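J.: predicted model and sequence follow; I will ask about them next.
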Amino acid sequence: MTSPSLRHVLDEMSAHVQAVRAHEPGARSGRDPEDLHQMRVAVRQLRAILRASRALFDAQVVERLRSELDWLGAKLGLVRDLDVLHAYLHPRLAALAGAEHRAGQRVLRRLGGDRARARAGLNEALDGPRYPRILEQLETFLARPPASASDVSLPDVAATEWKRLRKAVQKLPGRPSADELHAVRIKVKRARYAAELARAAAGARGKRFIHQAKKLQDILGDLQDAVVIEQYLHDAIDRTEPAQAVQKHLVKRQRKRRKKARAAFFEEWPKLKRRGREAWIA
């Protein structure tokens, strides 16, 4: 007999597998970057669900499937990062004038080439044998779940992920690095996804926790975007004087974004801490 927890996990996974299939054509074509984004989100959700509910299933099967989803997520993530770069840089570089405009156009041409190569690599991966095998493995997993003898309480899983996040933030130094805050963002996502699995049992308190976790995740995502953009500019900008002026201006903007996001994180964290206590400890 299938336990309620197992049935709920399988239903959630099924919805995300359907999302992967639905957004695949758009992810391939690149006409709307949102398709690739949603396909990547679905893959990420599948990985997170398998991680959170791993006690319900055969450990080796789960780890093999998560490893395959890691591979697919990396292929999608490379294109997504470049899409985000393009969405941010294109309007700002296109608006420049004179020699700075020409320098900006050189950056955009390089970015266009990088995006084209990344998408070609993604499509090559989707056309190869590994991706169809992943879909087949997921469908088999859903149809004949490799259930273990264990059962788990999904609210307990959410509480565990919340405690891991709280401990990670407690260990942060007074002035955490971008890498340290990025690691916290990963734990925020894990806590949020586990909470979403348990939302039916957690009620309104769980819903408030999920809302605040999403807000904090977005703040830390903005900080990480600024880091990635600054690094790309450092690599892509040539040494000419107009190009260096463009780089200086845009890097200054990214550092302001990072400063703003860092301040917002420390402002919003106590709110998530309170929501976590209400949802998972009270």
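T.: Yep, it's here.

J.: from here on, contacts and neighbour counts on C-alpha atoms
T.: Will do.

J.: where do the helices sit along this structure?
T.: Ranges of helices in the chain, per DSSP state H, are 4-29, 33-52, 59-94, 98-127, 130-143, 154-170, 178-197, 199-236, 241-276.

J.: got the contact list for the closest residue to residue 55 other than its chain neighbours?
T.: Leaving aside its sequence neighbours, residue 55 sits nearest to residue 150 (Cα to Cα, 6 or more residues apart in numbering; 6.4 Å). The neighbourhood of residue 150, defined by Cα atoms under 8 Å, 6 or more residues apart in numbering, consists of 55-57.

J.: dump the helices of the chain to a markdown table, plus distance to residue 282 and mean neighbour count.
T.: Output for the helices of the chain, formatted as a markdown table (distance: least, Cα to Cα, whole Å; neighbours: other Cα atoms under 10 Å):
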| stretch | distance to residue 282 | mean neighbour count |
| --- | --- | --- |
| helix 4-29 | 22 | 17 |
| helix 33-52 | 21 | 21 |
| helix 59-94 | 31 | 17 |
| helix 98-127 | 46 | 17 |
| helix 130-143 | 34 | 15 |
| helix 154-170 | 11 | 19 |
| helix 178-197 | 15 | 21 |
| helix 199-236 | 10 | 19 |
| helix 241-276 | 9 | 17 |
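
J.: may I see the ChimeraX selection of the buried members of the contacts of residue 150?
T.: Selection command for ChimeraX covering only the buried members of the contacts of residue 150, criterion 16 or more other Cα atoms under 10 Å:
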select :55,56,57
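
J.: just the closest of the contacts of residue 150 to residue 184, please.
T.: Using Cα to Cα, residue 55 is the member of the contacts of residue 150 that lies nearest residue 184, at 23.8 Å.

J.: quick check, the closest one in contact with residue 152.
T.: Yes. Counting by Cα atoms under 8 Å, residue 152 is a contact partner of residue 55 at 6.9 Å.

J.: what's next to stretch 273-282, contact-wise?
T.: 155-156, 158-159, 162, 166, 202, 205-206, 208-209, 212.

J.: give me the neighbour count for the residue lying closest to residue 206 once chain neighbours are set aside.
T.: Among residues not flanking residue 206 along the chain, residue 279 sits closest, at 5.3 Å (Cα to Cα, 6+ apart). Counted with other Cα atoms under 10 Å, residues neighbouring residue 279 total 24.

J.: and residue 279, how far is that from residue 46?
T.: Residue 279 sits 23 Å away from residue 46, going by Cα to Cα, to the nearest Å.

J.: included below, for side-by-side comparison, is a second structure:
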Amino acid sequence: MHADESMAEAVREVMRDQYEVMVANEAGSRAGDDIEHVHDMRVAVRRIRTAFRLFGTYFQPKAIRQHTKDLRATGRALGQVRDLDVFNREAMRYLNGLPKRRRHDLDPLINHWHSQRETARLALIDYLDGPRYLRLIDKFGGFVTTPGAGVQPLDEDQPVRWRVRDVLSSTVWQLYETIISYHRLLSNAPATTLHVLRIDCKYLRYALEFFTPCLGPETPQLIRHVIAVQDHLGDIQDAEVAWAILSDFRRHGGASHPDFTEADLAHIAAYLEFRVAEQRDLIQTIDKTWPCIDSICFRTQLSRCLLAL
């Protein structure tokens, strides 16, 4: 990849790399022995979808419409499994912080999640064996390996921003400006707003990662700063999702579930209180992580990286 390359072909290269990651993790996602395969496959799908969202205008809409729909469905199938992996991981983190005698407090809940995860994994396998995913592998695989496929035609009589160097600098700055516009909202922002901010951070991070070969040597450091904020926001969102699921379980399933005693429900309530308090602390401390990206130092480094274009 280089700065004089067309945006369409540079983006195709990015998507081809992620397509290969997606395919490489399919067998492991089916097997279910290592949760990182589902994670890596889902991230690859997210990166491709982000590439289409940020740079899809360089392709003809009819050429990419079906790909974007199939990618969304694939991400949803993977997400059903991955979400349960995250819930389990966070529950284990909570339990490991308890006295030894209490480390089995959530066993019935974790067993319930394991059962749900296996159901989700089998549904994922059905999806991966189905026509939509097979079409994605075939048609999208052809798209990312065929230079020129689906590219918007250029108007030869008009100035057109079509090279990486023509486009990327303003795109990155717009993504960054969107992020720092949240500054005045941070102190009172609800979790839903912070979740949108996290997604905006993801767009900036991926744009920098996609085009690192064209940017200055400080780019990896900038990416680490964005990841620090994104991870903090991700912890807030994980706590929000856990709260919603645990609350719903207590209201509609837990009390009548034959495998859950009153003591089990009390332990789940204690875990719920822990996640609520943890989320509150994370929201109150976001201002400590925020300067990682909202600073003169970050903007100076970003400027230097973009000057390489």
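T.: All right, it came through fine. As the structure is a computational prediction, the values presented were derived from the model and not from experiment.

J.: in TSV: the contacts of stretch 273-282 of structure 1, plus distance to residue 229 of structure 1.
T.: TSV is the format used below for the contacts of stretch 273-282 of structure 1 (distance: Cα to Cα, whole Å):
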residue	distance to residue 229 of structure 1
155	38
156	38
158	33
159	35
162	30
166	29
202	38
205	36
206	34
208	32
209	30
212	26
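
J.: of the residues you listed, closest to residue 27 of structure 1?
T.: Nearest to residue 27 of structure 1 among the contacts of stretch 273-282 of structure 1: residue 212, at 29.2 Å, using Cα to Cα.

J.: need the counterpart of the closest one in structure 2.
T.: Counting by TM-score structural alignment, residue 212 of structure 1 lines up with residue 225 in structure 2.

J.: you'd agree its match is up against residue 297?
T.: No. In this structure, residue 225 of structure 2 is not within contact of residue 297 by Cα under 8 Å, at 11.1 Å.

J.: what do we get in structure 2 for the residue nearest to residue 206 of structure 1?
T.: Alignment note: residue 279 of structure 1 maps to residue 302 in structure 2; criterion TM-score structural alignment.

J.: how close does the closest residue to residue 290 of structure 2 other than its chain neighbours get to residue 76 of structure 2?
T.: Distances taken as Cα to Cα, 6+ apart put residue 229 closest to residue 290 of structure 2, at 6.4 Å, once the chain neighbours are dropped. Per Cα to Cα, residue 229 of structure 2 is found 25 Å from residue 76 of structure 2.

J.: please tell me how far the counterpart of residue 87 of structure 1 in structure 2 sits from residue 118 of structure 2.
T.: In structure 2, residue 87 of structure 1 lines up with residue 89, judged by TM-score structural alignment. Between residue 89 of structure 2 and residue 118 of structure 2 the distance is 16 Å, computed by Cα to Cα.

J.: could you find the closest non-adjacent residue to the alignment partner in structure 1 of residue 15 of structure 2?
T.: Residue pairing (TM-score structural alignment): residue 15 of structure 2 is matched to residue 13 of structure 1. The spatial neighbour of residue 13 of structure 1 that comes closest, neighbours along the chain excluded (Cα to Cα, 6+ apart), is residue 46 at 6.1 Å.

J.: distance of the one you found from residue 125 of structure 1?
T.: In this structure, residue 46 of structure 1 and residue 125 of structure 1 are 19 Å apart, going by Cα to Cα.

J.: cool, residue 279 of structure 1 as well?
T.: Distance of residue 279 of structure 1 to residue 125 of structure 1, given as Cα to Cα: 41 Å.

J.: again, but for residue 156 of structure 1
T.: According to Cα to Cα, residue 156 of structure 1 stands 37 Å off from residue 125 of structure 1.

J.: can you pull the contacts of the nearest residue to residue 267 of structure 2 once chain neighbours are set aside?
T.: The shortest distance from residue 267 of structure 2 to any non-neighbouring residue, by Cα to Cα, 6+ apart, is to residue 105 (5.9 Å). Counting by Cα under 8 Å, 6+ apart, residue 105 of structure 2 touches 95, 264, 267.

J.: can I assume the last one is in contact with residue 106?
T.: Read that as residue 267 of structure 2. Yes. Between residue 267 of structure 2 and residue 106 a contact is recorded at 6.6 Å, counting by Cα under 8 Å.

J.: so residue 282 of structure 2 makes contact with residue 229?
T.: No. Taking contacts as Cα under 8 Å, residue 282 of structure 2 lies outside contact range of residue 229: 11.3 Å.

J.: residue with max distance from the center of structure 1?
T.: Going by Cα atoms, centre = their mean, the residue of structure 1 most distant from its centre is residue 98, 37.6 Å out.

J.: which position in structure 1 pairs with residue 177 of structure 2?
T.: Aligned by TM-score structural alignment, residue 177 of structure 2 pairs with residue 163 of structure 1.

J.: ok, now which ones touch the corresponding residue of structure 1 for residue 60 of structure 2?
T.: Matched by TM-score structural alignment, residue 60 of structure 2 corresponds to residue 58 in structure 1. Residues near residue 58 of structure 1 by Cα under 8 Å, 6+ apart: 146-148.

J.: now with 10 Å?
T.: Residues in contact with residue 58 of structure 1 (Cα atoms under 10 Å, 6 or more residues apart in numbering) are 145-150.

J.: strands - which of these land there?
T.: Among the contacts of residue 58 of structure 1, no member falls in strands (DSSP state E).

J.: buried subset of those residues, written for PyMOL?
T.: Restricted to buried positions by 16+ other Cα under 10 Å, the PyMOL selection for those reads:
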select buried, resi 145+146+147
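
J.: now the contacts of residue 58 of structure 1 as JSON lines including distance to residue 272 of structure 1?
T.: Converted to JSON lines, the contacts of residue 58 of structure 1 look like this (distance: Cα to Cα, whole Å):
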{"residue": "145", "distance to residue 272 of structure 1": "34"}
{"residue": "146", "distance to residue 272 of structure 1": "35"}
{"residue": "147", "distance to residue 272 of structure 1": "33"}
{"residue": "148", "distance to residue 272 of structure 1": "33"}
{"residue": "149", "distance to residue 272 of structure 1": "34"}
{"residue": "150", "distance to residue 272 of structure 1": "31"}
